[in-house]
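[1] just coords:
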C-alpha cells in the first residue's frame, strides 16, 4: 500500500431485529415445589428464581414444543421486528446445548420451518456461551463482507432431563437443583450490514476458551443405545467451582472489552450480566462494580434457559436503549470455562 492509499474501513454489523419465545405459562416456585417435592422457601432462598417456562406439560409430562419449534417462533419474531424479507437471509447460525437430535442438526429443522433453502447453516454445540459464539461467527461473516444479512439463533430445552413421573425423593441434591434452576426458551436476532430501524451496532464480540487443564464445571452426558439405561447422572455441576469462578471471570470479561474499545466504565449505560440464577446474577452484577450502568437481567422470571438468555436480555435492552447509549454483555460458560461478551451502541 502506498502512502496515498487509504485502507477501506471495515463494515459494521447491526442488530436489525430481535425476537424471543418462551413456551407456555410461567411456572412459579409453588407449582414446581409440589411436582418435585422440594421446599419452596429453599428454592427462593438458594436459587432466587421466581418463575420459569417449560416445553412440556408438568402435569402429564407431554412434550408440547421441540427446540426447533421454539427457535422457529423466535426467528419469525426477529424477522418481523427487522422488517426484512426472509429471502434476504443469507446464512443461519445457532447455538444450543440441548439439540432435538444429534442428526439432523436442529438448526436445519428450524430453517425448514421458516421456509428457507439453499443457504449455509451452522450449529454450535455449547452451553451458556453458545449464543455469543453464534453471534461471533455471524459478526465475522457480516463485517468481513462475505454476507450482508444473517440469522442468529440460541435456545435450549432443559426440561428434556425432567421426568415428571420419577420419584424425586431418590434424586441426589446435586441433580435435583437442576430442575429448579433451568427452564426452556429460544431467541433470535437478525444481524445485518445495514443499521435498520434498531440501529444497534455490534462493536465487539469476545469468544475465548480459557479452561486449559481445568476440570469442567458442568457436564451433560450423551446416552447412546449401549448406555441409555445406565445410572450415570445426566447433568451435573460443580456449584462451588461455578460460584467461585464465574464472578471473577465476569469481571475479567468486562474490563477486557472496555480496554479493547477504549471505553471507560462510566461510559456504560447498560450492563447485561451472566444469567445463572436470580441469586447469583444479583451477586455478579454487584461484583462487576459499574453502579452507573443499568442492569438488564431476566433469569429470575425466565429461569436459566441457556442459550436463549442473551436474546431475552437483548430484547429488553432494545426497549430501553436510546441513541448514543452503550451496552456491554457478559456471558460465562462453566462447562469448560469459556469467556463470552459483546459491546453494543445505538447509533
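    Good, I have the coordinates. Source: prediction; values computed, not measured.
[2] only C-alpha atoms for contact and neighbour calcs from this point on.
    Noted.
[3] Can you tell me the closest non-neighbouring residue to residue 312?
    If the residues on either side of it in the chain are set aside, residue 312 comes closest to residue 20, at 6.2 Å by C-alpha to C-alpha, 6 or more residues apart in numbering.
[4] Repeat that for residue 322.
    Nearest residue to residue 322, sequence neighbours excluded (C-alpha to C-alpha, 6+ apart): residue 346, at 6.4 Å.
[5] Same question for residue 188.
    residue 153 (4.5 Å).
[6] so the one you found is in which element?
    Per DSSP states H and E, residue 153 falls inside strand 149-157.
[7] Helices of the protein, start to end?
    Applying DSSP state H to the chain gives helices spanning 29-36, 40-42, 67-82, 106-113, 130-143, 173-181, 239-261, 278-288, 299-302, 309-318.
[8] Which positions in stretch 272-292 come out as buried?
    272-282, 284-285, 288, 290-291 (16 or more other C-alpha atoms under 10 Å).
[9] Put this next to the first one:
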C-alpha cells in the first residue's frame, strides 16, 4: 500500500457524565433487583446526563480530549463525523455543533445513524474521505444520550443503557493505523430493536420516544454478526486473530461479549469489558471502551485492536487498527 493511503490514529478521548444510576436505584423504579441485573447483563451502574446536558455536550468533551491526546489543533481538522441516534435536535447535526464549539473552521461536519454501530459507520466514512483525498485530518465521534429515550418503566431495557461519548483523531500519514473497516445492514429485522416515536410517523405524535427491543431475538443476531464481521475485517486486512492484541466489542451485555469471545476462540483476558461501570452507551460504547482501556494501561501504543459492534437497523461493523 502506498504511504499516501495510510490512515494513522493520532489520538483517542472520551467523556461520561458524573451522575451515576446504580442497580439499587433502578430497584426503586421497576420490578428488578441488583442480583438479576448483574447476572443477566453484567452491569452494576451506568452514567446519566444531567438535565442540562445533551449529546453535543458529551461529544464536544470527548472530542476535545482526543484532540489534546493527538496534540492536534482544532483548525487542522477538515472533517467531523459523529455517529449518534440521539442528536440534540432533528437538525442541525451534532457534528455541526461540535465544529462550532471547537473552532474547527475548516471542517465539514455531519452525523451518521447506525444506532450502536454508529461509531464504526462514522469511522468507515472518515476512512474513505482520507484515503480518497477528500480530507487530511478527521475527528470521528460516537456519542449518545440514551437516557433521553429509555423507558424507565420497562425493566427489560432501562437496565441496559447509559450516556457517554468517545472520539478518535485520524490523519493521512506514513504510519499504518487503520488497516480495514467493514459495515453491513439488514433492515428486515428493524422491529427487533427500534425507537418508538420521535420521528415522522405521526401515529405516535405527542408520545415520548422510547426504545423497544426484543432481547431474545437480538442476542443470537448480535453474536453471529459480530463474529462474522470480525472474521471479515481480518481477512480484508490480511491478518489473523493471532495478530490482534485486544478485542474491543460493543458493550451490549456481558453474556454477548462472552459468547462472541467463545465463538472466536479468544480468551476473555484479551476482551475489553467496561460494561460493569458504564452499561451500554450505544454509538459511544466502542470508542469509550477503547479510551478507558488505554487510560488504565491495558491497551498500549503499538497494540493492534479489533473493534466490532452491532445495533438497531439492524446494522453491524468491524474495524482493525494499530495504535
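    Arrived safely. Remember, it's a predicted structure, so these values are computed and weren't measured experimentally.
[10] Overlay them and tell me the TM-score.
    Here the TM-score for the pair of chains, by TM-score structural alignment, normalised by the length of structure 2, is 0.90; 319 aligned residues with a C-alpha RMSD of 2.4 Å.
[11] quick one: the residue nearest to residue 188 of structure 1 and residue 185 touch, right?
    No - counting by C-alpha atoms under 8 Å, no contact exists between residue 153 of structure 1 and residue 185, whose distance comes to 11.1 Å.
[12] residues bridging contact with the two, i.e. touching both?
    Contact criterion C-alpha atoms under 8 Å, 6 or more residues apart in numbering; residues shared by residue 153 of structure 1 and residue 185: residue 71.
[13] Burial check on the residue lying closest to residue 238 of structure 1 once chain neighbours are set aside, number of neighbours?
    Of all residues not flanking residue 238 of structure 1 in the chain, residue 217 sits nearest, at 5.0 Å (C-alpha to C-alpha, 6+ apart). Number of residues near residue 217 of structure 1 (other C-alpha atoms under 10 Å) recorded here: 20.
[14] how about residue 217 of structure 1, what's its match in structure 2?
    Matched across to structure 2, residue 217 of structure 1 falls on residue 192, judged by TM-score structural alignment.
[15] Who are the contact partners of that match?
    Here residue 192 of structure 2 is in contact with 212-215, 217-218, 312 (C-alpha under 8 Å, 6+ apart).
[16] if we go to 10 Å?
    By C-alpha atoms under 10 Å, 6 or more residues apart in numbering, the residues touching residue 192 of structure 2 are 212-218, 312-314.
[17] re the thing from before, hmm, residue 199 and the residue nearest to residue 322 of structure 1 touching each other?
    Yes - with contact defined as C-alpha atoms under 10 Å, residue 346 of structure 1 reaches residue 199; the gap is 5.5 Å.
[18] intersection of neighbour lists for those two?
    With C-alpha under 10 Å, 6+ apart, residue 346 of structure 1 and residue 199 have common neighbours 14-15, 318, 322-323.
[19] related to what we said a few turns ago, give me the number of residues near the residue nearest to residue 322 of structure 1?
    Neighbours of residue 346 of structure 1 using other C-alpha under 10 Å come to 19.
[20] Residue 179 of structure 1 too?
    16.
[21] Need the counterpart of it in structure 2.
    Matched across to structure 2, residue 179 of structure 1 falls on residue 158, judged by TM-score structural alignment.
[22] Check residue 150 of structure 1 too.
    Under the alignment defined by TM-score structural alignment, residue 150 of structure 1 is paired with residue 138 of structure 2.
[23] and that match, what does it touch?
    Contacts here follow C-alpha under 10 Å, 6+ apart; on that basis residue 138 of structure 2 touches 9-10, 76-81, 107-109, 123, 126-127, 129-130, 168-172.
[24] now those residues: which count as buried?
    9-10, 77-81, 107-109, 123, 126-127, 129-130, 168-172.
[25] Next step: these restricted to strands.
    Among these, DSSP state E puts 9-10, 79-81, 108-109, 168-172 in strands.
[26] Could I get the residues you listed in TSV, plus columns for distance to residue 45 of structure 2?
    Below are those laid out as TSV (distance: C-alpha to C-alpha, whole Å):
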residue	distance to residue 45 of structure 2
9	30
10	31
79	34
80	31
81	29
108	36
109	33
168	25
169	29
170	32
171	35
172	38
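[27] Excluding sequence neighbours, find me the nearest residue to residue 20 of structure 2.
    In this structure, residue 20 of structure 2 finds its nearest non-sequential neighbour in residue 47, 4.6 Å apart by C-alpha to C-alpha, 6+ apart.
[28] ok, residue 27 of structure 1 touching residue 50?
    Yes - counting by C-alpha under 10 Å, residue 27 of structure 1 touches residue 50, with 8.4 Å between them.
[29] Counting neighbours, go ahead and name the busier of those two.
    residue 50 (21 against 18).
[30] Report the separation between that one and residue 316 of structure 1.
    18 Å (C-alpha to C-alpha, to the nearest Å).
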